[in-house]
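J.: Kindly return the folded structure for what I paste below:
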Amino acid sequence: MRPDGTPRPTKDRAAGAFRRRPGKLVALGFAAAIGIGTLLLLLPVSSAGRGATVVEALFTATSAVCVTGLVVVDTATHWSGFGQVVILLLIQVGGFGIMTLASLLGLLISRRMGLRTRLVTASATRSVGLGDVRRVLLAIGIITAVAEGAAAVVLTGRYMVTYGEPLGRATWLGVFHSVSAFNNAGFALYSDGLMGFVTDPWISLTIVAAVVVGGIGFPVILELRRTGWTPRAWSLHTKITMLMTGVLLVGGGAFVTVAEWSNPATLGPLDVRGKLLAGFFQGAMTRTAGFNSVDTAGMNNGTWLGSDVLMFIGGGSGGTAGGIKVTTFAVLLVVIWAELRGDPDAVFFDRRIAPAAQRQALSVALLSVAAVIVPTIVITSTSQFSLDQVLYEVVSAFATVGLSTGITADLADWHQILLVLLMFAGRLGPVALGTALALRDKQRLFRHPESAPIVG
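T.: All right, here's what the predicted structure looks like:
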């Protein structure tokens, strides 16, 4: 109702509901998309042979909408052309939706701040800030179309020229894999993933480029488009995202290459150039992309554990990547470093990290750890699979990565349902939780007496 007693228009009521309960409405929207996708995949026309079960359809729809890439049936052979189109559309809806969600929630947070704080934030971030919703949606749409289109052109040309695919088939392969890569989904139209292109730099590096662009986040892309490659003009968020992305890309690739160099099941049979390319590709895919150019099931246990860490960290905020996000991880590192040095403030790039951001980062990280540990214990205790296999699967689901040790389809139905819940929570959880914490931040006119328990 308006102050004068007249009812508010429907649009005003919807906007008010979004401001009051953004997390709930967003979860309902994603759940609705998953429900529609499940029903479509249950149609006989969606399957190439036998029809999908309810669990198979639900799992696939959730994996697509949450841009994860874990599968319980072979995407290339189980689903018909119609079913694959449905999966592609669900990936696009999920990827575009999460970027829009993060950006609009950023607007919501900025509008809940005081005017002075809003102006300072807009000046400091130089990103979404105080912009209007229409401009945000248009910019996201343009960036998505350009990135996916460029990757699709390169992939289509490669499939035609090098692999002899006819124009129609090559175009379909190029479009599907470019959309899947930009949205960090990891779905592939080959039964062995991208193992057939392990030494092909045109396919591998194009996929990596699309994954990185989609994973660094819309606010960063928008700022880079405006400021160019001038680090001095970047906001703190962009500096942290670009630095951590570069470090983890190089470090992750180097780790996988060294760890798997002599493994006969993965990099061992390749020449030096092939090993370097495959190692870099596989390290990049742990940033929540989920494609594989080597057999992840054949990797060493140590590689699985290191990949768990990379998957858990994830990519940039406001993008299609999952995990706790590189900014969260960077804030925690800076806080730990400041504590070790005895510094009163956590400082990064000559900027003091606000105490509220430190608390939010700690909350997101610890709750995410709990979200991984509990299902890992449950599945390990009730299945024949080893701890390292289950942990890899659980982290991959929660961080919406899609890499697997090959046990997904062999899990019990209720284990797969548990992974469905993990994918849903992992896709929306960190964003919704971070937003909820920011929106709950309020001034208190008093402070309790201070005391310090013994730590350690």
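
J.: drop to CA atoms for contacts and neighbour counts, all remaining ones
T.: Noted.

J.: Quick check, Phe255 in contact with Ala284.
T.: No: using Cα atoms under 8 Å, Phe255 makes no contact with Ala284, being 10.8 Å away.

J.: Which helix runs longest in this protein?
T.: If you go by DSSP state H, the chain has its longest helix at helix 81-112.

J.: on contacts alone, who are the packing partners of that one?
T.: Contact here means 3 or more Cα pairs under 8 Å, 6 or more residues apart in numbering; DSSP states H and E; on that basis helix 81-112 packs against helix 22-42, helix 54-65, helix 115-125, helix 133-161, helix 167-182, helix 218-227, helix 413-440.

J.: Quick check: which of the ones you listed is buried the most?
T.: Each of the helices and strands packed on helix 81-112 was scored by mean neighbour count; the highest is helix 54-65, a mean of 25, by mean count of other Cα atoms under 10 Å.

J.: just how off-centre is it within its chain?
T.: Its chain's average C-alpha position is 17 Å from that of helix 54-65, according to Cα atoms, centre = their mean, to the nearest Å.

J.: Next: stretch 210-228.
T.: With Cα atoms, centre = their mean, you get 14 Å for stretch 210-228.

J.: Stretch 391-400 now?
T.: Relative to its chain's centre, stretch 391-400 lies at 12 Å (Cα atoms, centre = their mean).

J.: Going by neighbour count, list what's buried in that stretch.
T.: Judged by neighbour count (16 or more other Cα atoms under 10 Å), stretch 391-400 contains these buried residues: Leu391, Tyr392, Glu393, Val394, Val395, Ser396, Ala397, Phe398, Ala399, Thr400.

J.: Ala124: which of the residues you listed is nearest?
T.: Ala399 (28.9 Å; Cα to Cα).

J.: Hmm, Ala102 is touching Leu433, no?
T.: No: counting by Cα under 8 Å, Ala102 stays clear of Leu433, with 11.5 Å between them.

J.: Which one of Phe255 and Ala284 is surrounded by more residues?
T.: Ala284 (29 against 20; other Cα atoms under 10 Å).

J.: now the helix or strand harbouring that one against helix 167-182, angle please.
T.: Ala284 belongs to helix 272-285 when assigned by DSSP states H and E. Between helix 272-285 and helix 167-182, the angle comes out at 60 degrees (axes from the mean of the first three to the mean of the last three Cα atoms, to 10 degrees).

J.: just checking, what packs against helix 272-285?
T.: Against helix 272-285 (3+ Cα pairs under 8 Å, 6+ apart) you get helix 201-216, helix 236-260.

J.: and that helix, which residues are buried?
T.: For helix 272-285, by 16+ other Cα under 10 Å, it's Gly274, Lys275, Leu276, Leu277, Ala278, Gly279, Phe280, Phe281, Gln282, Gly283, Ala284, Met285.

J.: I'd like the next helix or strand past that helix.
T.: Trace forward from helix 272-285 with DSSP H and E and the next one is helix 301-313.

J.: Sequence B follows; please return its structure for comparison with A:
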Amino acid sequence: MKNLLGPINTPSRVVVFAFLAVILVGTGLLSLPVAAEGERASLPSALFTATSAVCVTGLAVHDTASHWSFFGELVILALMQIGGFGIMTLSSILALVVSGRLGLRARLNTQAETKTLGPGDVRQVVTGVVKVTLVVEALTAAVLTARFVAGYDEPIGRALYYGAFHAVSAFTNAGFALWPDSMMRFVTDPWVCLPLALAVVAGGLGFPVYAVLRENWRRPSRWSLHAKITLGMTAVLTAGGTLAITATEWNNPGTMGLLAPGLRIMAGFFHTTMTRSGGLNSVDTSQMNENSWLISDVLMFIGAGSGSTGGGIKVTTFALLGFVILAEVRGEPDVSAGRRRIPEQLQRQALTIALLSVAFVALGTFVMMMLTPFKLDRVLFEVISAFATVGLSTGITADVGTAGHLVLTTLMFVGRLGPVTLGAALALHMQTRRFRYPEERPLVG
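T.: Predicted coordinates for the structure are as follows:
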């Protein structure tokens, strides 16, 4: 453990302190009188909002549009952009650092398989992330702006602002909205809901996937295993989640029950994509069935792709654990996927990240149950939403008190940076022993 926290983990420390510094600056700016419409924000609420924006979560103590001034909204917009861009860039660079720590043969094998960039291509990573970010956000903002002007008679200046703000919020998976009901007023409008949902999916894929698609988008056989897992799991979780959420909410008059059948499916798709870390909502999440909350809990905990703006334990981690189980059930000596063997080190990393995440969620839920009067289902939803940096809520965020806000703030910070930095730290800490202990088999199960 001492070595894990020592100089070998310096890149991970840089990520943590960089995000902490931005959060503190954002807290200071949001604490200014000019940042609020009326009474200035308290330090805990400013810290909560800044953390939620930088960690691209979207949980809010105050209504964004009515509480914060135009200056405050611009601060939140900047924090979302910095947080989303930063996590995509830094996680991709950490992957290069990890690759650089490997031996020459292992590094060449890794790059040949994953199609990752070499350790000296940091500039190419940054440039690539900037291009992907600007293209997706610009396209989304253009569609939204046109819709706000043509469909809702908004002045061009306000439409541009609304379009840009929500495009950034969607692509960064931040989940902040400039309306008190988030996107509920647009639940029947595909020209608003679908661009936002697609932007969230795009932000949740990650730059490593885009780097592969750029080179071999017409030849799936040459895609890296990471890209195949990310795209495949995204499709499966989105389709399965849409089917499950739509089915459980089909006759619920508080959410989708009063919509036309096609609009119910669109609302189910929108909610499913937002559980991937998007955080916006087109139906009242607080009125959902408990079954839908449970389905959402699972989707939020799994999250989006590695190296993306999304949170959760990541779809690759979840898939690797599934491959481990499948190999064990089949009695196979090696864990494999797509005709590639998964290293034991990577299996242990996935298991470590998943179990530590479960521990944080369990501990956070226990503490929140002690601090608040709310029942387990609502508290668990809130804790997973914070830890997985999603931003959806059953409506209790503003009512958990200052102590509860500090717990959620901690969960957002740990959940945003924990899987990224822990994965890098474990990989960098990989060591070779010249001896092995005698084997003994304790009983399992």
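
J.: Let's see which of the buried residues of stretch 391-400 of the first structure end up in helices.
T.: For those, secondary structure assignment (DSSP H) places Leu391, Tyr392, Glu393, Val394, Val395, Ser396, Ala397, Phe398 in helices.

J.: which bit of the second structure covers the helix holding Ala284 of the first structure?
T.: Aligning helix 272-285 of the first structure against the second structure (TM-score structural alignment) gives residues 261-274.

J.: And for that stretch, what's in contact with it?
T.: For stretch 261-274 of the second structure, the surrounding residues in contact (Cα atoms under 8 Å, 6 or more residues apart in numbering) are 187-188, 190, 193-194, 197, 200-201, 238-239, 241-243, 245-246, 250, 256-257, 280-283, 296, 299, 390, 392.

J.: Generate a ChimeraX selection restricted to the buried entries among those.
T.: Only the buried entries of those go into this ChimeraX selection, using 16+ other Cα under 10 Å:
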select :187,188,193,194,197,200,201,238,241,242,245,246,250,256,280,281,282,283,296,299,390,392
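
J.: Just give me the match in the first structure for Pro220 of the second structure.
T.: Using TM-score structural alignment to pair residues, one finds that Pro220 of the second structure aligns to Pro231 in the first structure.

J.: Isn't that match up against Lys239?
T.: Yes: the criterion here is Cα under 8 Å, and Pro231 of the first structure meets it with Lys239 at 7.0 Å.

J.: Give me the more crowded residue out of those two.
T.: Lys239 (18 against 13).

J.: The more buried one: what's it in contact with?
T.: The neighbourhood of Lys239 of the first structure, defined by Cα under 8 Å, 6+ apart, consists of Pro231.

J.: SS state for Thr309 of the second structure?
T.: The assignment at Thr309 of the second structure comes out as coil when based on DSSP: H, G, I helix; E, B strand; the rest coil.

J.: and it, how many residues sit next to it?
T.: 35.

J.: so who does the equivalent of it over in the first structure touch?
T.: Using TM-score structural alignment, the equivalent of Thr309 of the second structure in the first structure is Thr320. Contacts for Thr320 of the first structure (Cα under 8 Å, 6+ apart) come out as Val67, Gly95, Phe96, Ile98, Met99, Phe182, Asn183, Asn184, Gly214, Gly215, Gly217.

J.: so the fifth one touches Phe218, yeah?
T.: Right, Met99 of the first structure. Yes: between Met99 of the first structure and Phe218 there is a contact under Cα under 8 Å: 6.6 Å.

J.: hey, what's in contact with both of these two?
T.: In contact with both Met99 of the first structure and Phe218: Ile140, Gly318, Gly319, using Cα under 8 Å, 6+ apart.

J.: what does stretch 328-347 of the first structure contact?
T.: Here stretch 328-347 of the first structure makes contact (Cα under 8 Å, 6+ apart) with Ile240, Met244, Ile313, Phe348, Arg352, Ile353, Ala357, Gln358, Ala361, Leu362, Val364, Ala365.

J.: Return the residue of the second structure aligned against the second one.
T.: What that stands for is Met244 of the first structure. Correspondence of Met244 of the first structure to the second structure, assessed by TM-score structural alignment: Met233.

J.: before we move on, back to that, out of the helices and strands packed on helix 81-112 of the first structure, which gets nearest to Val372 of the first structure?
T.: Once these are compared by Cα to Cα, helix 413-440 is nearest, at 8.4 Å.

J.: The closest one aligns to what range in the second structure?
T.: The aligned range for helix 413-440 of the first structure is 402-429, by TM-score structural alignment.

J.: Can you say which two of the buried residues of helix 272-285 of the first structure are spatially most distant?
T.: Gly274 and Met285, at 16.3 Å, using Cα to Cα across those.

J.: these two touch, right, Asp63 of the second structure and Pro180?
T.: Yes: using Cα under 8 Å, Asp63 of the second structure is in contact with Pro180, at 5.9 Å.

J.: Between those two, point out the one with more neighbours.
T.: Counting neighbours by other Cα under 10 Å for Asp63 of the second structure and for Pro180 shows that Asp63 has the greater number, 16 against 13.

J.: Now do the same contact list for the more buried one.
T.: Trp179, Pro180.

J.: what lines up against it once you look at the first structure?
T.: Alignment note (TM-score structural alignment): Asp63 of the second structure maps to Asp74 of the first structure.

J.: do the same with Val200 of the second structure
T.: Aligned partner of Val200 of the second structure by TM-score structural alignment: Val211.

J.: Distance check, that match against Val309 of the first structure.
T.: 18 Å (Cα to Cα, to the nearest Å).

J.: now do Gln282 of the first structure
T.: In terms of Cα to Cα, Gln282 of the first structure sits 14 Å off from Val309 of the first structure.

J.: Tell me how many other residues surround Pro453 of the first structure.
T.: 5.

J.: Equivalent analysis for Ala35 of the second structure, please.
T.: Around Ala35 of the second structure there are 24 other residues, counting by other Cα under 10 Å.

J.: Grab the nearest non-local neighbour of whichever residue in the first structure pairs up with Tyr161 of the second structure.
T.: When the first structure is aligned by TM-score structural alignment, Tyr161 of the second structure is paired with Trp172. Using Cα to Cα, 6 or more residues apart in numbering and skipping residues adjacent in sequence, the residue nearest Trp172 of the first structure is Thr156, 7.9 Å away.
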